[in-house]
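Participant: Have a look; sequence and predicted model below, questions after that.
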Amino acid sequence: MQFDAEWLLVAMAPVFLACIGWEAWHFSRTQPNAHIYHWRDTLCNAALALMHQGADKLAWFAVVPVYAYVYEHWRLLDWQPGWLAFAVLFVAQDLLYYVFHRMSHRVRWLWAAHVVHHSSEQLNLSTAFRQSLMYPLAGMWAFWIPLALLGFPPQQIIAIVLINLAFQFFVHTQAIGRLGWLEHVFNTPSVHRCHHARNARYIDRNYAGVLVIWDQLFGSYVREDLNDPPEYGIVEPVPTFNPFKATFHEWASMFADVAHARGLANKLRALFAPPEWAAALHAARGRGVEHRCPPASHRT
């Protein structure tokens, strides 16, 4: 891969924008009252994308030397260029993405960054742009270190991560229905609509990047039920189109919980427990009850 991999998504921007334009035009003609696009939401998504891209470009300066050090000193294998090396890299990164994504829903520190992507109550192609500039701080980059250990150089790691993310742009749509047997192999729009839903049956399901086989293997797969259509957003909505509020609201809430928590164990839970721990804590505060160890419930 001889190109500057970190610019892949920027290079594909015209394709993404053309698809968004087509989708908005399509729904304006076929479902004008569905309000699948909302201009303030779309502008917020665009601002978040620019902020995310800026943070990512800066983060690569710090992260690439880490990958390079692991690759140069600790790699276990040496790969000859070819389809076998690409296939191993693709499958390994997709599995690691599944791990990262699942942990981003189950560890509050990671959820504080990832919640931005889920906070919109719209679901359209522009929602794919809705990313957090806080991913580098949250530690997303650390999940790709095993790829360097397996013997893949930094530029290939960056490239495969961005290829995976580029694919995921196309699953953020309501314009495509179920796709038959492909639903059992790949992440599809139907699969990903479930992931963005806050209905009880869909919460914390379908973490796939490209291959949905990981969800099937690890018990997180659910099919879209036409009798229970997805309702998009998070269980505790954040009614804002301000990209800065969308980015930092969960971080502020998390650190406030750390400050109020009693004892080191609860302070650590406020940072690293599943998000429902905090939801139960907030509910207990609302009732005026001292609640040192909230029970499990649905995520925020």
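Facilitator: Happy to help now that I have it. The structure displayed is predicted, hence computed values, not measured ones.
Participant: can we go C-alpha only for contacts and neighbour counts from here?
Facilitator: Will do.
Participant: what residues are up against Ile157?
Facilitator: By Cα atoms under 8 Å, 6 or more residues apart in numbering, Ile157 lies in contact with Leu89, Trp144, Leu147, Ala148.
Participant: now the residues you listed in JSON lines, with secondary structure?
Facilitator: Putting the contacts of Ile157 into JSON lines (DSSP: H, G, I helix; E, B strand; the rest coil) gives the following:
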{"residue": "Leu89", "secondary structure": "helix"}
{"residue": "Trp144", "secondary structure": "helix"}
{"residue": "Leu147", "secondary structure": "helix"}
{"residue": "Ala148", "secondary structure": "helix"}
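Participant: where's the closest residue to Trp251 other than its chain neighbours relative to Lys57, distance?
Facilitator: Leaving aside its sequence neighbours, Trp251 sits nearest to Ala112 (Cα to Cα, 6 or more residues apart in numbering; 5.6 Å). To Lys57, Ala112 is 21 Å away according to Cα to Cα, to the nearest Å.
Participant: Could you do Asn266 as well?
Facilitator: Separation of Asn266 from Lys57 (Cα to Cα) stands at 35 Å.
Participant: neighbour count winner among the two?
Facilitator: Higher neighbour count among Asn266 and Lys57: Asn266, with 19 against 12, using other Cα atoms under 10 Å.
Participant: Am I right that the more buried one sits in a strand?
Facilitator: No: looking at Asn266 with three-state DSSP, it is helix, so not inside a strand.
Participant: Show me where the stretch 1-150 of the chain has its helices.
Facilitator: Applying DSSP state H, counting those that start in this stretch to the stretch 1-150 of the chain gives helices spanning 8-11, 13-30, 39-74, 83-106, 108-118, 135-138, 145-149.
Participant: which ones are touching Ser120?
Facilitator: Asp41, Thr127, Tyr232, Gly233, Ile234.
Participant: repeat that for 10 Å
Facilitator: Residues in contact with Ser120 (Cα atoms under 10 Å, 6 or more residues apart in numbering) are 41-42, 44-45, 127, 130, 196, 232-234, 237-241, 246.
Participant: same check, this time on Arg223
Facilitator: Residues in contact with Arg223, defined by Cα under 10 Å, 6+ apart, are Arg178, Glu183, His184, Ser190, Val191, His192, Arg193, Cys194, Arg201, Tyr202, Arg205, Asn206.
Participant: want to compare, so here's the second one:
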Amino acid sequence: METYGKILLIAMPVFLLLVLFEKWWGWRRKFDTVRNMDMISSLSSGITNVTKDVLGLSVIIISYGWLVKHLAIVTVPDGWLTYLVAFIALDFAGYWTHRISHEYNFFWNNHIIHHSSEEFNLACALRQSISSIVKIFAIFLLPAAILGVPEKVIAIIAPLHLFAQFWYHTQHIHKMGFWEKIIVTPSHHRVHHALNPVYLDKNYGQIFIFWDKWFGTYQEELPEVKPVYGITRPVRTWNPIRINFQHLWLLITDAWKTTSCKDKFRIWLMPTGWRPADVQEREPLYKIEDPYAFKKYDPAASTFLQVWSWVQLVACLLFISYLFGNIAQIGSPGMFQYGFFVFLMIYAFTELMDRRRTALFWELAKNAWLFYLVWIQGDWFGLSALVPAGKYLVLGYGVLSTLIVGWIVIAKAFGTDSPDYPVPAPSPGQLPG
């Protein structure tokens, strides 16, 4: 937990700089693939994910350590071969967990956030789930466990394997010749993120593309079919916490509303997009039928709102950097209280980005929690020992943030006369498949 937090202190600014570089590069080449509010939403999603992971907010059904202890029949020799086997095993497991998350209703909820952006860029790579509370990944590491690959090797390789999936989320790199046959390239992954019918549910590979070719899920990027990104049932929000649980809420409500007892149970493990027939008939869902004829989610935002959203994101990055750098000293339950504050903060400012009037309520709730934490501790988790008057800086932020958000909501300084984005009325359709 502490070690991962330290790694993230180095990785986060690197990822942020690369995201901003891509924005600059697109502007320079007159091919900008990064929209401002979409980028902030993606970065805030990344913050929620790493905060959840550092706090260890998940339940592992079967640990890899248990598998090795009980199932290993040989031991891979120590050295570079061990790490190579671990990397390939992780990629094999990644292919199958990725595929399952696309093909079954319940598991799609854990992955929808990653596909929710209607752009394709480095920032959208950071859209990672906070709803995957139950971990089944270790089950697919069975080959590594049988070979006796040590748990510590998997622990070292796993973050490297994850970070290696960042670079290919871009439209600025075209096809890569020979490498297209071996590794996942930007071209392969553009296909995976596209909602065009020919591209849906293809190219699940994470590092190696040959898994898709072997298991029948490969699709080349076609020159005559330009990828259109997103999901066929748009999320229509910048709020990553809302996105993480949208599909799960739909499954719960559909299971409740259907009159079929059988459907109440089987909806969870049916193919993604399946709904009970009676619910689908009564309450059809909006679905993008023509990839080239839909309006991207882009509620008008004033310049002030966009600047303020960046201010809030930077403030959030500073808050979590302090958490990750001092998590051992903060300890429990303090780190969970701190994490709750981070989630409230992101919920509040992304609600404001959506131009919802309820953003003021969440802002007040966030800062009430901030003031409460300072009051019970007499400080902000030991900040004053490092920064003189640190707690007053935190309290000052809370007061200023409340005043500015209150002004934006009350004065309706969203960029239009109406603070509520007009959502198109639903039309017959289904969930993404």
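Facilitator: It's in. Fair warning: this is a prediction, and the values are worked out from it, not measured in the lab.
Participant: and among the helices of the stretch 1-150 of the first structure, the most buried is which?
Facilitator: Stretch with highest mean neighbour count among the helices of the stretch 1-150 of the first structure: helix 108-118 (a mean of 25; mean count of other Cα atoms under 10 Å).
Participant: elements contacting that one?
Facilitator: If contacts are counted by 3 or more Cα pairs under 10 Å, 6 or more residues apart in numbering; DSSP states H and E, helix 108-118 of the first structure sits against helix 39-74, helix 83-106, helix 135-138, helix 243-260, helix 264-272, helix 275-286.
Participant: need those helices in a markdown table with distance to Trp22 of the first structure, can you?
Facilitator: Shown next, in a markdown table, are these (distance: least, Cα to Cα, whole Å):
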| stretch | distance to Trp22 of the first structure |
| --- | --- |
| helix 39-74 | 14 |
| helix 83-106 | 29 |
| helix 135-138 | 30 |
| helix 243-260 | 24 |
| helix 264-272 | 41 |
| helix 275-286 | 36 |
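Participant: which one of these lies closest to Thr300 of the first structure?
Facilitator: Taking Cα to Cα, helix 275-286 is the member of these nearest to Thr300 of the first structure, at 6.1 Å.
Participant: With the second structure overlaid, how far apart is the closest one on average?
Facilitator: When the second structure is overlaid, helix 275-286 of the first structure sits 4.0 Å from its aligned residues on average, using mean Cα distance after the TM-score superposition for the first structure.
Participant: corresponding residue for Val116 of the first structure in the second structure?
Facilitator: Counting by TM-score structural alignment, Val116 of the first structure lines up with Ile113 in the second structure.
Participant: Isn't that match up against Ile130?
Facilitator: Yes: Ile113 of the second structure is within contact range of Ile130, at 8.9 Å (criterion: Cα atoms under 10 Å).
Participant: Mutual contacts of these two, please.
Facilitator: Both Ile113 of the second structure and Ile130 are contacted by Ser45, Pro240, Ile241, Ile243, Asn244, Phe245, under the criterion Cα under 10 Å, 6+ apart.
Participant: Grab the nearest non-local neighbour of the counterpart of Trp74 of the first structure in the second structure.
Facilitator: In the second structure, Trp74 of the first structure lines up with Leu71, judged by TM-score structural alignment. In this structure, Leu71 of the second structure finds its nearest non-sequential neighbour in Ile146, 5.5 Å apart by Cα to Cα, 6+ apart.
Participant: how near is the one you found to His70 of the second structure?
Facilitator: Counting by Cα to Cα, the gap from Ile146 of the second structure to His70 of the second structure is 9 Å.
Participant: and what of Pro186 of the second structure?
Facilitator: Counting by Cα to Cα, the gap from Pro186 of the second structure to His70 of the second structure is 39 Å.
Participant: Lys30 of the second structure too?
Facilitator: For Lys30 of the second structure, the distance to His70 of the second structure - Cα to Cα - is 57 Å.
Participant: So which of the contacts of Arg223 of the first structure belong to strands?
Facilitator: Among the contacts of Arg223 of the first structure, no member falls in strands (DSSP state E).
Participant: before we move on, back to that, the match of Trp74 of the first structure and Leu142 touch, don't they?
Facilitator: Yes: the pair Leu71 of the second structure / Leu142 is scored as a contact, 8.3 Å apart, by Cα under 10 Å.
Participant: Residues that sit against both of those two, list them.
Facilitator: Contact criterion Cα under 10 Å, 6+ apart; residues bridging Leu71 of the second structure and Leu142 by contacting each: Gly148.
Participant: and the most centrally placed residue in the second structure, what does it touch?
Facilitator: The centroid of the second structure falls nearest to Gln128 when counting by Cα atoms, centre = their mean (2.1 Å). Gln128 of the second structure makes contact with 42-50, 110-115, 240, 244, according to Cα under 10 Å, 6+ apart.
Participant: again, but for Leu264 of the first structure
Facilitator: Leu264 of the first structure sits next to Val258, Ala270 when contact means Cα under 10 Å, 6+ apart.
Participant: Over to Ala93 of the second structure?
Facilitator: 87, 99, 136-144, 205-206.
Participant: Equivalent analysis for Phe106 of the second structure, please.
Facilitator: Going by Cα under 10 Å, 6+ apart, Phe106 of the second structure touches Ile100, His247, Leu248, Leu251, Ile267, Trp268, Leu269, Met270, Pro271, Thr272.
Participant: The last one matches what in the first structure?
Facilitator: The reference is to Thr272 of the second structure. So, by TM-score structural alignment, Thr272 of the second structure is matched to Pro275.
Participant: nearest spatial neighbour of Asp254 of the second structure, skipping sequence neighbours?
Facilitator: With Cα to Cα, 6+ apart as the criterion, Asp254 of the second structure has its nearest non-adjacent residue at 6.5 Å, and that residue is Val279.
Participant: how many other residues sit next to the one you found?
Facilitator: Val279 of the second structure: 17 surrounding residues under other Cα under 10 Å.
Participant: repeat for Ala128 of the first structure
Facilitator: Burial of Ala128 of the first structure is recorded as 22 neighbouring residues (other Cα under 10 Å).
Participant: who's in contact with it?
Facilitator: For Ala128 of the first structure, the contact set (Cα under 10 Å, 6+ apart) comprises 16, 45-46, 49, 117-118, 165-166, 168-173.
Participant: now the aligned partner of Phe90 of the first structure in the second structure: how far from Phe324 of the second structure?
Facilitator: Aligned by TM-score structural alignment, Phe90 of the first structure pairs with Phe87 of the second structure. For Phe87 of the second structure, the distance to Phe324 of the second structure (Cα to Cα) stands at 27 Å.
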